[in-house]
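K.L.:
Sequence plus predicted model, see below.
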Amino acid sequence: MSLARRIVAEGLGTLLLLAVVVGSGVMGARLAGGNDAIALLGNTLSTGAGLVVLIHMFGPISGAHFNPAVTLATVLRRELGPVDAFGYIAAQIIGAVLGVWLAHAMFALPMLQISAHTRGGWAQGLAELVATFGLLGTILAVSKHRREFTAVAVGLYITSAYWFTASTSFANPAVTLARGLTDTFAGIAPASIPMFIAGQLGGALAALAVFGWLLAEDHA
């Protein structure tokens, strides 16, 4: 598959992912009548289901990373070259921003926004480390032993992690940056973004180390 097609697939897939995340957050908040638990449940189910479909759609083209942390992992595992990775990450970030704007347009919201939803503190960073560690572990382990189940496993993991992590499992630097541009249910204040991304990158590197060892073949 040509690099151009793979980059477009990453951008389009990430765009649709953010439209799902932000759009379902807006819809959930509107219908929940102020009940954040119900709003989060709607956001969770839509995101998990959407991920499964998007990975099946774009996986055969680009691998369906939609996530700079996943792309970084493939580079460190020597499965993707630096030039290709740069194109992937640029497409992911651009696609994520466009996905936020698309969600705003669908719900007749102001296009340009900055989130005021503060998600601060070391506990949030730890939660993102755990969320991203689990996501990368899911991808690495399941793709090795049950590759055909990877899309479902990722969707199920994110569905669970929305609820068991204090941060509601962003687990994705491109998603985090883009969600700083929406003052809706899914938003994150720009001041909170560095802690989230630090946790995400730390979780990705930890997962590479731990699962690289766990999944290594034993040699006599």
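P.N.:
Happy to help now that I have it. Because the structure is predicted, anything quoted here is derived from the model rather than measured.
K.L.:
going forward, measure contacts and count neighbours with C-alpha atoms only.
P.N.:
Noted.
K.L.:
how about the spatially most central residue of the chain, what does it touch?
P.N.:
Nearest to the centroid of the C-alpha atoms of the chain, with distances taken as CA atoms, centre = their mean, sits Asn172, at 4.0 Å. By CA atoms under 8 Å, 6 or more residues apart in numbering, the contact set of Asn172 is 67-69, 132, 197, 200.
K.L.:
Just give me the closest of these to Val8.
P.N.:
Of all the contacts of Asn172, the one sitting nearest Val8 is Asn67; the distance, using CA to CA, is 13.9 Å.
K.L.:
if I look at the nearest residue to that closest one once chain neighbours are set aside, how far off is Leu80?
P.N.:
With sequence-adjacent residues excluded and distances taken as CA to CA, 6 or more residues apart in numbering, Asn67 is closest to Asn172, at 5.4 Å. Distance, Asn172 to Leu80, by CA to CA, to the nearest Å: 18 Å.
K.L.:
Pasting the second one now:
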Amino acid sequence: MNQAPPSRPQPLARRLFAELLGTGLLVTVVVGSGIAAAELSPDDVGLQLLENSTATVLGLAVLILVLGPVSGAHFNPVVTVADWFLSRRDPEGFSAGHVAPYVAAQVVGAAAGALLANAMFDVGTSFSDHERASGGHLLGEVVATAGLVLLIFALVRSDRVALVAPAVGAYIGAAYWFTSSTSFANPAVTVGRMLSDTFAGIAPSSVPAFVVAQAVGGVIGVGLALALYPSPAITPHTHQGETRA
């Protein structure tokens, strides 16, 4: 979700740190605002969701703006894999060898972000008991993830990357409300959220099904992006191994 090609190659270690930091802070925003919402509006679940989604919209857009020029601001294994797949024939596209390190950094960051949110609100860390893996929730994750991937790569492949930060924030905010799952749309974030038994948590038993649904949504999103934008716009290349998304 890079806003602009960096002026010089970014070392892989710096990019991984940006992915770890960004994914961690994203989960901190999601879990922390969920805890705050439950405390501030204990008797109104709709208001809790509004508070949680508003914080996530704003936090995600800011994180993309801050960290996009460093790592591409994926913060999401599905986006990382999609970026590699869509640029795999481009010698200057996202390197296959960087997929696993990116995903590892995202998952570690997500777990750390949940722990940080728990610590800030002094709620303790434990696995969530919030079961979410119903058929409707899984369909919601397919829809949410497909839409997210389509949005990102529609903008990238039509040379509108400057719109990614506000557009992704807006989409996730909307998807909180129009999907039954409240739009996790991110395997790393899903793993992180199982470490907080709060409003934003998810039971470990629901995580595998959510991740599978997100992967399916990612495949659908890539297919839609290729169908609608079969050829990327001609833009200046980024450096070898750096994402354009």
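P.N.:
Everything's here; your move. On a predicted model such as this, the values are computed, not experimentally measured, just so you know.
K.L.:
hmm, back to that, which of the contacts of Asn172 of structure 1 fall in strands?
P.N.:
In strands, judged by DSSP state E, none of the contacts of Asn172 of structure 1 are found.
K.L.:
remind me, longest helix of structure 1?
P.N.:
Ranked by residue count, the top helix of structure 1 under DSSP state H comes out as helix 3-31.
K.L.:
so what does that helix touch, helix or strand wise?
P.N.:
When contacts are defined as 3 or more CA pairs under 8 Å, 6 or more residues apart in numbering; DSSP states H and E, helix 3-31 of structure 1 packs onto helix 36-62, helix 82-106.
K.L.:
residue farthest from the centroid of structure 2?
P.N.:
The outermost residue of structure 2, judged by C-alpha distance from the chain's mean C-alpha position using CA atoms, centre = their mean, is Asp43 at 29.1 Å.
K.L.:
helix, strand or coil for it?
P.N.:
Classification of Asp43 of structure 2 into helix, strand or coil gives coil, according to DSSP: H, G, I helix; E, B strand; the rest coil.
K.L.:
and it, what pairs with it in structure 1?
P.N.:
Using TM-score structural alignment, the equivalent of Asp43 of structure 2 in structure 1 is Gly34.
K.L.:
need the contact list for that match.
P.N.:
Taking CA under 8 Å, 6+ apart as the criterion, Gly34 of structure 1 is in contact with no other residue.
K.L.:
now it: how far from Phe185 of structure 1?
P.N.:
Following CA to CA, the distance that separates Gly34 of structure 1 from Phe185 of structure 1 is 11 Å.
K.L.:
what do you get for Trp122 of structure 1?
P.N.:
Distance from Trp122 of structure 1 to Phe185 of structure 1, counting by CA to CA: 21 Å.
K.L.:
for Ala19 of structure 1, same thing?
P.N.:
Distance, Ala19 of structure 1 to Phe185 of structure 1, by CA to CA: 13 Å.
K.L.:
Same question for Ala204 of structure 1.
P.N.:
When distances are taken as CA to CA, Ala204 of structure 1 and Phe185 of structure 1 turn out to be 26 Å apart.
K.L.:
Gln200 of structure 1 now?
P.N.:
The spacing between Gln200 of structure 1 and Phe185 of structure 1, counted by CA to CA, is 21 Å.
K.L.:
dump the residue contacts of the equivalent of Val191 of structure 2 over in structure 1.
P.N.:
The pairwise alignment with structure 1 assigns Val191 of structure 2 to Leu177, based on TM-score structural alignment. With contacts defined as CA under 8 Å, 6+ apart, Leu177 of structure 1 is in contact with 93, 190, 193.
K.L.:
please redo it, this time with the cut-off set to 7 Å
P.N.:
Residues touching Leu177 of structure 1, when contacts are defined by CA atoms under 7 Å, 6 or more residues apart in numbering, comprise Ile193.
K.L.:
From Arg6 of structure 1, how far out is it?
P.N.:
22 Å.
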